[in-house]
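> sequence-free structure coming up:
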């Protein structure tokens, strides 16, 4: 599958995250099913423009659990599956679903226009937010999150695909990255970890 051919750089980043997740959680910390990133010194900033032309940052979403995913709208499998799972989890939470915000960061700003992002995300959940920037801003955001992506040439210049890290980053209601949710685990572990963060916020 194209988006799972992470390459050596992505594999190295994934292994690093895996080691981070091997640390034993403190007794007062929740037991996540994803990789625990509590205290990570990256994924601290995200400042891009949304599909409505509004400048956004992580601070805008304080009070909500964020699920941040880097992908592109022409992705055939990983991206739509991930967004569908986030939407499923959000619906399953009932009233608490309003406290969950899905954020899709495009790694293909050349093709993913604001209008395209708007239509794409609305097909999953009307509350989802798409973020885009220039090539330089996109590279900076990916570097901040330790996300790998690369263009894979197609038969024509317009039909390229993108290899990219296939995972979501979950933030708590204080805007701190807490969980690295690997693609392929399904909606249940994602729901489990989001519920833990929502419960944590109520304490």
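Arrived safely, thanks for sending. Source: prediction; values computed, not measured. Numbers count the residues shown, from 1 in each chain.
> From now on I want contacts and neighbour counts done on CA atoms only, so please keep to that.
Fine.
> how far away is the residue lying closest to residue 21 once chain neighbours are set aside from residue 65?
Nearest residue to residue 21, sequence neighbours excluded (CA to CA, 6 or more residues apart in numbering): residue 35, at 4.6 Å. Going from residue 35 to residue 65 by CA to CA, to the nearest Å gives 16 Å.
> Residue 52 and residue 134, how far apart?
16 Å.
> swap that for residue 24, sorry
Residue 24 is 39 Å from residue 134, where distance means CA to CA.
> more neighbours, those two?
Set residue 24 next to residue 134 and count neighbours by other CA atoms under 10 Å: residue 134 wins out with 14 against 10.
> who's in contact with the more buried one?
The contact partners of residue 134, by CA atoms under 8 Å, 6 or more residues apart in numbering, come to residue 109.
> three-state assignment of the spatially most central residue of the chain?
When CA atoms, centre = their mean is applied to the chain, the residue found nearest the centroid is residue 69 (1.8 Å). Of the three states, residue 69 takes strand under DSSP: H, G, I helix; E, B strand; the rest coil.
> host element of the nearest residue to residue 128 once chain neighbours are set aside?
Leaving aside its chain neighbours, residue 128 sits nearest to residue 102 (5.0 Å; criterion: CA to CA, 6+ apart). If you go by DSSP states H and E, residue 102 is part of strand 100-106.
> elements contacting that strand?
Helices and strands touching strand 100-106, as assessed by 3 or more CA pairs under 8 Å, 6 or more residues apart in numbering; DSSP states H and E, comprise strand 65-71, helix 78-92, strand 129-132.
> let's go with 10 Å and repeat that
Strand 100-106 is packed against strand 48-50, strand 65-71, helix 78-92, helix 114-122, strand 129-132, helix 135-145, strand 167-171, helix 187-202, with contacts defined by 3 or more CA pairs under 10 Å, 6 or more residues apart in numbering; DSSP states H and E.
> right, so of those, which gets closest to residue 11?
In terms of CA to CA, the element of those nearest to residue 11 is strand 167-171, at 12.4 Å.
> got a list of what residue 102 touches?
If you count contacts by CA atoms under 10 Å, 6 or more residues apart in numbering, residue 102 has them with 64-69, 83, 86-87, 90, 121, 124-125, 127-130, 168, 170.
> Below is an additional structure, to be compared with the one above:
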């Protein structure tokens, strides 16, 4: 089942007159607004089904974050930091309101937010509401929803078999389909039909014919391969596709004989112990419990403690300095002053929760 998938990009203008060192007497650790803009009002529902209106909390310091519960990493880090702030306000707790606004109303319903916050012990407001109301809230707070990025932000459906096509120019396609119980020939036919790829090919193991825009000739043909999970490589098949029975671990590939087989995408992502999030240069594995990403290879998952990787060139794919990745997969958390104006912003996830807490308390004491 396909769900509406969205991810957040918050835009803050760092140009002159928007953000920078303020002119007041207060000393903030986050990014201070030079001319604090008004915090736009909104009316939504909290995890208990109660109406929440932002303007009702004028006179208190308000923390506003835009997150969603299905987010596998970024939002979880932000929520964990907010939980730390919430639990360390001490005698200032009555003067501070913390708000998490969902960017995924299709899944973040009132009942889901109620269960989710209870399971994690989160006691601050988690807000949702009608799509039209939330869209207006995003616009007024300069929040952009990036549908393409979030489409890669959840684990893929389980139980899918993979068909890889590697063409003579070493470009490739990945087709995924549930082929359990089918023979390989029927699985290949169904997958190619589902992905609307033209094909006129025998069932191998070596076949002449056409896949996509590529037709074999006297110099090359199509060679059937299967994925060897133990060695994690594609192995040339010695039998036709119709003789192969598909189980949950069967993955096949048609590879042109004049291509570089090492360029074929793997039969299973992340060594079979995770799933890939993101795409292109920012793609990286989200590893299963008990496994971790190798420092020098974002697309692998190894058992924790089994690696001896001394690479000095490693950059975490969640690091803010990675440009396009940070833009497509990050957020801004706002601190609103008692006068209902945005005063401080923390961009991304690599901010210190103690420094954030200090800025909140500074505004409480203002």
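Ah, there it is. What you see is a predicted model, and the numbers here were worked out from it, not measured in a lab.
> Can you calculate the TM-score here?
Once superposed, the chains reach a TM-score of 0.78 (TM-score structural alignment, normalised by the length of structure 1), with 185 aligned residues with a CA RMSD of 2.6 Å.
> thinking again about what came up before, between residue 35 and residue 65 of structure 1, who's got more neighbours?
Between residue 35 of structure 1 and residue 65, counted using other CA under 10 Å, residue 65 has the larger neighbour count: 27 against 20.
> Now for that one: which residues touch it?
Applying CA under 10 Å, 6+ apart to residue 65 of structure 1 gives the contacts 97-102, 170-178, 194-195, 197-198, 201.
> how much space between the counterpart of it in structure 2 and residue 334 of structure 2?
In structure 2, residue 65 of structure 1 lines up with residue 61, judged by TM-score structural alignment. As judged by CA to CA, residue 61 of structure 2 and residue 334 of structure 2 stand 10 Å apart.
> Map residue 106 of structure 1 onto structure 2.
Using TM-score structural alignment, residue 106 of structure 1 lines up with residue 102 in structure 2.
> In contact with that match: list those residues for me.
Here residue 102 of structure 2 is in contact with 8, 65-69, 108-109, 113, 126-129, 134 (CA under 10 Å, 6+ apart).
> can you do 6 Å?
Contacts for residue 102 of structure 2 were tallied using CA atoms under 6 Å, 6 or more residues apart in numbering; they are 66, 67, 68, 128.
> Next, find the distance separating it from residue 130 of structure 2.
From residue 102 of structure 2 to residue 130 of structure 2 the distance is 11 Å (CA to CA).
> how many other residues sit next to the aligned partner of residue 332 of structure 2 in structure 1?
Under the alignment (TM-score structural alignment), residue 332 of structure 2 maps onto residue 167 of structure 1. Residue 167 of structure 1 has 21 neighbouring residues, counting by other CA under 10 Å.
> got the contact list for residue 167 of structure 1?
When contacts are counted by CA under 6 Å, 6+ apart, residue 167 of structure 1 touches 181, 182, 183.
> Need the nearest residue in space to the second one, chain neighbours excluded.
To tie it back to what came earlier, the one meant is residue 182 of structure 1. residue 167 (4.6 Å).
> how close does the one you found sit to residue 48 of structure 1?
On the measure of CA to CA, residue 167 of structure 1 and residue 48 of structure 1 end up 19 Å apart.
> Kindly report the same for residue 55 of structure 1.
Residue 55 of structure 1 sits 6 Å away from residue 48 of structure 1, taking CA to CA as the criterion.
> Which position in structure 1 pairs with residue 19 of structure 2?
Aligned partner of residue 19 of structure 2 by TM-score structural alignment: residue 21.
> for residue 151 of structure 2, same thing?
Structural alignment (TM-score structural alignment) places residue 151 of structure 2 against residue 153 in structure 1.
> circling back: please say which of residue 55 and residue 48 of structure 1 ends up with more neighbours.
residue 48 (21 against 14).
> residue contacts, residue 278 of structure 2?
residue 152.
> and what of residue 357 of structure 2?
residue 85.
> residue in structure 1 matching it?
Using TM-score structural alignment, residue 357 of structure 2 sits opposite residue 191 in structure 1.
> can you list contacts of the helix or strand residue 19 of structure 1 falls within?
Here residue 19 of structure 1, judged by DSSP H and E, is contained in helix 7-20. With contact meaning CA under 6 Å, 6+ apart, helix 7-20 of structure 1 is reached by residue 148.
> quick one: contacts of the helix or strand just after it?
Downstream of helix 7-20 of structure 1, the first helix or strand assigned by DSSP H and E is strand 35-36. Contact partners of strand 35-36 of structure 1, identified using CA under 6 Å, 6+ apart, comprise 21, 178, 179, 180.
> Can I get the buried part of these as one ChimeraX selection?
ChimeraX command restricting the contacts of strand 35-36 of structure 1 to the buried ones, with burial defined by 16 or more other CA atoms under 10 Å:
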select :21,178,179,180
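> hmm, which two among the contacts of strand 35-36 of structure 1 are most spread apart?
21 and 178 (10.7 Å).
> How far off centre is the strand holding residue 102 of structure 1?
Centroid separation between strand 100-106 of structure 1 and its chain, computed with CA atoms, centre = their mean, to the nearest Å, is 6 Å.
> mean distance, that strand to its aligned residues in structure 2?
In the superposition with structure 2, the average deviation recorded for strand 100-106 of structure 1 is 1.1 Å (mean CA distance after the TM-score superposition for structure 1).
> my guess is residue 70 of structure 1 meets residue 103, correct?
No: counting by CA atoms under 6 Å, residue 70 of structure 1 stays clear of residue 103, with 8.5 Å between them.
> what about stretch 84-101 of structure 1, distance to the chain center?
15 Å.
> Straight-line length of that stretch, end to end?
Criterion CA to CA; first-to-last residue distance in stretch 84-101 of structure 1 is 13 Å.
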